[in-house]
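>>> Attaching a predicted model along with its sequence, questions to come.
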Amino acid sequence: MCRWLAYTGDPIYLDTLITQPDHSLVQQSLNSRLNFNNAGQLLSTNGDGFGIGWYDQRKVPGVFKDEIPAWHDKNLANLCHHIQARTFMAHVRASTTGDIQRTNCHPFSYKNWLFQHNGQVSHFAKVRRELQMAIAPELFPCLHGNTDSETLFLLAITYGLMDKPKLALQRTVEKVLDTLVPFDEDGAVNLSFAISDGDTLYALRFSHNEAPMTQFYSTDAACMKDFNKGKVPDIPNGCTIVVSEPLDDINAKWQSIENNTFTTIKNNKVVCETFLN
């Protein structure tokens, strides 16, 4: 299980969300408050790597990631202090599948797309071959790691993510369920995605046979103001932040996204709709 955030709006420095808040993503890599496994145990540490991806003036996003803990990397803090972006995402990893290595760190990228995930596909080692055989042959060389997350991303691209994101993710989830359920009818699929092409930010919260990963969003420019006592610069009006857990206290400025919800965010308009009927 992992923690992540995504932002879209007027350009801001990445450290405004990733390192500066009292409960920033880097702090969550050490002390998560809402990252519970299916047994109800709190997984407070997310130290199996990190990554950031951002869009500025170029169509293809920048990506920086490493397998060391986020709190231990001074380069991350330095880059976040100097990079401004209109859309970006960041991720701290607690591995459930895949080795602790850079190729397994999020976000994953393909052309102008970024993708990050919190959750799991249970029994992935046993269903991996069938899922990966469904990846388009021309995309298979893009598979560099051994996580369920990267496989899901490439499956989504295979099924049309770049043209119809919601439909592609529906087909991806249906493929996973069709593969997993005959193997184990009690198998779990737990998906909390952030995805972007640089112009639109998408999020998915979906769970099958397991308590869903938490997911929140805020369009309130003052969403962190009270908690951080003025230490963090104001967030611009007309922005949207999506998080695994709030960067401050949980309050009315953060809206919980329901399970089985596909969210589309563009120009500060947030549209939440049922994912699978």
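Nice, I can see it.
>>> use CA for all of it now, contacts and neighbours both
OK.
>>> you'd agree residue 51 is in a strand?
Yes: assessed by DSSP: H, G, I helix; E, B strand; the rest coil, residue 51 belongs to a strand.
>>> State the distance from it to residue 252.
According to Cα to Cα, to the nearest Å, residue 51 and residue 252 sit 29 Å apart.
>>> Look at those two and report which has more neighbours.
Set side by side, residue 51 and residue 252 show more neighbours around residue 51, with 23 against 10, by other Cα atoms under 10 Å.
>>> now residue 59, nearest residue through space, not along the chain?
Distance criterion Cα to Cα, 6 or more residues apart in numbering; nearest residue to residue 59, sequence neighbours excluded, is residue 112 at 6.0 Å.
>>> Just give me the neighbour total for the one you found.
Residue 112 is flanked by 16 other residues according to other Cα under 10 Å.
>>> Verify the stated contact: it with residue 195.
No: Residue 112 is beyond contact range of residue 195, at 10.7 Å (criterion: Cα atoms under 8 Å).
>>> try this one next to it:
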Amino acid sequence: MCRWLAYSGTPLLLDMLLYQPKHSLIDQSLHARMGVETTNGDGFGIGWYAPESGNDTPAIMREIGPAWNNRNLHEIAQHVKSHMLFAHIRASTGTAVQQTNCHPFRHGRWMWMHNGSIAGFHEMRRELCLAVSPILFLDIEGTTDSELMFFLALTFGLEDDPPTAVAKMVGLVERTGREHGIPAPMQMTVAVTNGTTLWAFRYASEGTARSLFYSTRVDSLRALHPEATILQEVSDESRLVVSEPLGDLPGAWNEVPEHSYGIVHEGQDSLHPFVPLTA
């Protein structure tokens, strides 16, 4: 499958998030511990916001090669700061290795990335595509189930109510799957943001969903680990959501419960149950 990282908080150099942790996302591109595949080398992407530029849409960089030896990524990471970062390393589940299939995906000021798959996607693809708003459909660039999930969620009102839109998207996929004799089509961890709020979802139609963790509150970690320099440099509002922990600092990571979603926003972090809805 894939591995991903979402960060919200004090603006940091991307290098501090992508390269410096002991089990960084770059390390995971070769040595993932909790994914289906150890190696995630079928492309990568990063997306970040730079409010000081006066542009509320995120910048996106996506490449088809592996992240572990990309010099451009390393160069950017040492010079770019952001308060909201999405980063994704890809292991294809069957669709082509091409730039437009790399995450994160962007529409206006919104970003989306996904780990998992829609079982039976080939059989369901036509019907799911027809459910996308005709206006939005023109903006789909790639061939992945992940991007189609994003545009279905946009069709169902993602920009107004992300949890309900994602629940309706999953409900449609599951209903369509059952019509094709696929009783458990959905496997996902998803991150979506508008640049100010981050939503993260963990769900599977059946069995265990892909791994997902969130970081402990910074003020609590400072009390546990006063020697950790990085904790002195970030605000109490800073938060990471990751496919697998970036290190082994005791007390730093918490598993996102099955069938749930979290909201990260200044002054508001919360966990909620996630239940698919019929559109």
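Now that the structure is in, tell me what you want to look at. Because the structure is predicted, anything quoted here is derived from the model rather than measured.
>>> Overlay the chains and give the TM-score.
In this superposition the chains share a TM-score of 0.92, using TM-score structural alignment, normalised by the length of structure 1; 269 aligned residues with a Cα RMSD of 2.1 Å.
>>> returning to that earlier point: show me what the residue nearest to residue 59 of structure 1 lines up with in structure 2.
Superposed on structure 2 with TM-score structural alignment, residue 112 of structure 1 falls opposite residue 109.
>>> Mind telling me what residue 45 of structure 1 corresponds to in structure 2?
Taking TM-score structural alignment, residue 45 of structure 1 has residue 39 as its aligned residue in structure 2.
>>> Quick check, that match in contact with residue 26.
No: counting by Cα under 8 Å, residue 39 of structure 2 sits too far from residue 26 to count as a contact (10.6 Å).
>>> what about these two, which has more around it?
Neighbour count, other Cα under 10 Å: between residue 39 of structure 2 and residue 26, residue 26 has more, with 27 against 21.
>>> who's in contact with that one?
Residues in contact with residue 26 of structure 2 (Cα atoms under 8 Å, 6 or more residues apart in numbering) are 18, 19, 67, 68.
>>> mind putting the residues you listed in CSV, neighbour count and distance to residue 7 of structure 2 included?
Converted to CSV, the contacts of residue 26 of structure 2 look like this (neighbours: other Cα atoms under 10 Å; distance: Cα to Cα, whole Å):
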residue, neighbour count, distance to residue 7 of structure 2
18, 22, 10
19, 17, 14
67, 27, 18
68, 19, 20
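>>> With respect to residue 82 of structure 2, which of these is nearest?
Proximity of those to residue 82 of structure 2 (Cα to Cα) peaks at residue 18, which lies at 12.3 Å.
>>> How is residue 97 of structure 2 classified with respect to secondary structure?
Applying three-state DSSP: residue 97 of structure 2 is coil.
>>> what lines up against it once you look at structure 1?
By TM-score structural alignment, residue 97 of structure 2 lines up with residue 100.
>>> Please name the residues that touch that match.
Residue 100 of structure 1 neighbours (Cα under 8 Å, 6+ apart): 48, 49, 67.
>>> quick one, helices of the stretch 51-200 of structure 1?
Ranges of helices within the stretch 51-200 of structure 1 are 74-82, 124-133, 148-158, 165-183, based on DSSP state H, counting those that start in this stretch.
>>> And the longest one against structure 2, how far off on average?
It stands for helix 165-183 of structure 1. Average distance, helix 165-183 of structure 1 versus aligned residues of structure 2 after superposition (mean Cα distance after the TM-score superposition for structure 1): 0.7 Å.
>>> ditto for the shortest one
Mean deviation of helix 74-82 of structure 1 from its aligned counterpart in structure 2 after superposition (mean Cα distance after the TM-score superposition for structure 1): 0.7 Å.
>>> Can you list the residue ranges for strands in structure 2?
2-13, 44-48, 59-63, 81-90, 105-107, 110-118, 186-193, 198-204, 213-215, 239-242, 253-255, 260-265, 268-273 (DSSP state E).
>>> List the buried residues in the longest one.
With burial defined by 16 or more other Cα atoms under 10 Å, the residues of strand 2-13 of structure 2 counted as buried are 2, 3, 4, 5, 6, 7, 8, 9, 10, 11, 12, 13.
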